[in-house]
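Enquirer: sequence and predicted structure are below.
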Amino acid sequence: MNISSIPYLKMNDGNSVPALGFGTYKLNGSAGVEAMVNALRAGYRLLDSAFKYENEGAVGEAIRRSGIPREDILVTSKVPGLRHRYTEALYSVEESLYRAGLDYYDFYLIHWPNPSQGLYVEAWQALIEARKRGLVRSIGCSNFLPEHMQRLIDETGVVPAVNQIELHPYFIQQEQRAWHDGHGIITQSWSPLGRDNSAMQESLIHDIAGAHGKSVAQVILRWHVQLGALPIPKATSPARQLENLSVFDFELSADEMVAINGLDRPDGRRKDQHPAYYEEY
């Protein structure tokens, strides 16, 4: 994979991010390190982690073993739900850095808003401070609804650079993505292939894949890219890692995009994790 073929997206804070990243959920220990090293050597330059994944140490180790300069790799972690109070959120950033053995994170996000606690603005203020201190380069959200982000903006004047949301062909989040676009916020897609792989069985997508000589996963990831979203798929095998990264040499037609969008379902969310009431601890 020629990494120069991977486009970068400009963010509202002036920084840039690759148009496709690598998810590290459940990549732990030595096996996780190996998978991440392979991904980096295949050409991925964005690693997505979280305090709660308990693999920040593995992420740091993979970066060191990869032989790729730290400044060429973008790394994400996230504040867990139990640490939204200002001081605890700041400590979370510091602890994440200690765990990974890094001097800074490129992205630090609030993992979930946990609205019943009502503390996510405190966590946001802590991330603003962490950015001022040079601990993080860009700050953002994960699983935030527009009303949650609007409150952050209203109370701090700082717009998130990214918001990471569940996004796949059964749950296309059109209104949420439009709100992001209107505020210059990059949409990152977690579970971009649906995780349970049911979307991967859709005959419609199989037909489109056949027409392009591509895999089903490549078609779905290309769909994300053309939506303007940034998918972060996870794969452990080197072959699948390279396959998922190779989506910038073809284009879906407007009709194909509309057809995949038509798979959207009112109940498309994979689990009952609606950010309006879901609590992450």
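Expert: On my side now, so go ahead.
Enquirer: from now on I want contacts and neighbour counts done on CA atoms only, so please keep to that.
Expert: Fine.
Enquirer: on the three-state scheme, the residue most central in space within the chain is what?
Expert: Geometric centre of the chain, nearest residue: Q188, 4.5 Å, by CA atoms, centre = their mean. Put simply, Q188 is strand when judged by DSSP: H, G, I helix; E, B strand; the rest coil.
Enquirer: dropping in the other structure now:
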Amino acid sequence: MPVVGFGLWKVPRPQCADTVYNALKAGYRLLDGAGDYGNEKEAGEGLARAIKDGIVKREEVFVTSKLWNTYHQKERAKELAKHQLELWGIEYFDLYLIHFPISLEDVAIKDKYPPEWWGLDGKVHPTKVPIRETWEALEEIADAGLAKNIGVSNFQGSLLVDLLRYARIEPSVLQVELHPYLAQKKLVALTKELGIAITAYSSLGPQSYLELGAHHSVPGLLSHNTVTSIAEATGKSPAQVLLRWAVQQGLAVIPKSNNHDRLLSNLQVTEFTLSDEQVTALDALDINLRMNDPQDIHPALGIFA
């Protein structure tokens, strides 16, 4: 799995095919998607065009997708994975993740796709599908060759340890929100001990959540004095500093940008090193601030409570 990938969250459908094509042309080889993002068909079109134009071969691109909450039942998970592969126009995912450790009542693909957090009545409907059933479904997806690797997203330590007690195929990757405001040092240490790779999302912190109103009105990391002073000292952009902070810990990152220059600069975060003092200064910004919290949607979804 490449260290720096391109995230597809919030990439608008009308621009998605071109955005993916340009990202691959710029050198990205990891595309991080999900059924819930609603743009997998367009992302697949961008990938197909890049393959047709000789920019990449399929086996050179690491494609990640995720199983949504309404398809946690064993018989539904494989159905969804096949549907997502059809949307992408590919035969396998390189990585397939459980998007959240949350099961919601089933919503048929024909009725609404993606269903987001709500049933057809506009309400949230938690249901009793255990993670073990869903994980066994992902193992079957891997057995069938629909995914080369399987993993989880938005899991905390206790749930991850429990999963390993029964997993026949152990998770390859844990994807979580991680940035200097939410450093998750103990979780990082645990995954390293367990041999599970981490992909950090929302590496730029509140920037990703401004339009959603979920940024908690804290100062943006891109304009934070600590970040900007390190950027000035290293001759890099604030975004590069934040991405490098994660990469230097051995984590993968999946930033997105519709700006070509930023596309290129985000790829360059493997080309410099932060000093121990700079890393310590960024670590000190940790205030355990989580912005992607499903409990903000419904009290019963408190997976981080």
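Expert: All right, it came through fine. All of these numbers come straight from a predicted model, not from anything done at the bench.
Enquirer: could I get the contacting residues of the residue nearest to the centre of structure 1?
Expert: Listed by CA atoms under 8 Å, 6 or more residues apart in numbering, the contact partners of Q188 of structure 1 are 162-165, 229-232.
Enquirer: give the residue farthest from the middle of structure 1.
Expert: Furthest out from the centre of structure 1 (CA atoms, centre = their mean) sits A211, at 28.8 Å.
Enquirer: okay, and the alignment partner in structure 2 of that one sits in which element?
Expert: Aligning on TM-score structural alignment places A211 of structure 1 opposite A233 in structure 2. If you go by DSSP states H and E, A233 of structure 2 is part of helix 225-234.
Enquirer: moving C-terminal of that helix, what's the next helix or strand?
Expert: Sequence order places helix 238-247 as the next helix or strand after helix 225-234 of structure 2, per DSSP H and E.
Enquirer: so what secondary structure elements neighbour that next one?
Expert: helix 225-234, strand 252-253, helix 260-267 (3 or more CA pairs under 8 Å, 6 or more residues apart in numbering; DSSP states H and E).
Enquirer: residues in contact with the residue farthest from the centre of structure 1?
Expert: By CA under 8 Å, 6+ apart, no residues touch A211 of structure 1.
Enquirer: D106 of structure 1 in helix, strand or coil?
Expert: Classification of D106 of structure 1 using three-state DSSP returns strand.
Enquirer: quick one, what contacts it?
Expert: Neighbouring residues of D106 of structure 1 by CA under 8 Å, 6+ apart: 74-76, 136-138.
Enquirer: sort out for me which of those residues are in strands.
Expert: 74-76, 136-138 (DSSP state E).
Enquirer: so which of the helices and strands packed on helix 238-247 of structure 2 is nearest G195 of structure 2?
Expert: With CA to CA, the closest approach to G195 of structure 2 among these belongs to strand 252-253: 14.2 Å.
Enquirer: chain center to that closest one, what's the gap?
Expert: Relative to its chain's centre, strand 252-253 of structure 2 lies at 9 Å (CA atoms, centre = their mean, to the nearest Å).
Enquirer: of the helices and strands packed on helix 238-247 of structure 2, which stretch is the most buried?
Expert: strand 252-253 (a mean of 25; mean count of other CA atoms under 10 Å).
Enquirer: who are the packing partners of that one?
Expert: Packing partners of strand 252-253 of structure 2 (3+ CA pairs under 8 Å, 6+ apart): strand 197-201, helix 238-247.
Enquirer: need those in a markdown table with distance to D53 of structure 2, can you?
Expert: Output for these, formatted as a markdown table (distance: least, CA to CA, whole Å):
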| stretch | distance to D53 of structure 2 |
| --- | --- |
| strand 197-201 | 29 |
| helix 238-247 | 30 |
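Enquirer: where exactly do the helices run in structure 1?
Expert: Here structure 1 has its helices, by DSSP state H, at 29-42, 56-66, 86-100, 120-132, 146-156, 174-182, 203-212, 216-227, 238-245, 254-261.
Enquirer: returning to what we had before: ok, so of the contacts of Q188 of structure 1, who is nearest Q218 of structure 1?
Expert: The closest of the contacts of Q188 of structure 1 to Q218 of structure 1 turns out to be P231 (CA to CA; 11.2 Å).
Enquirer: what do we get in structure 2 for that closest one?
Expert: Aligning on TM-score structural alignment places P231 of structure 1 opposite V253 in structure 2.
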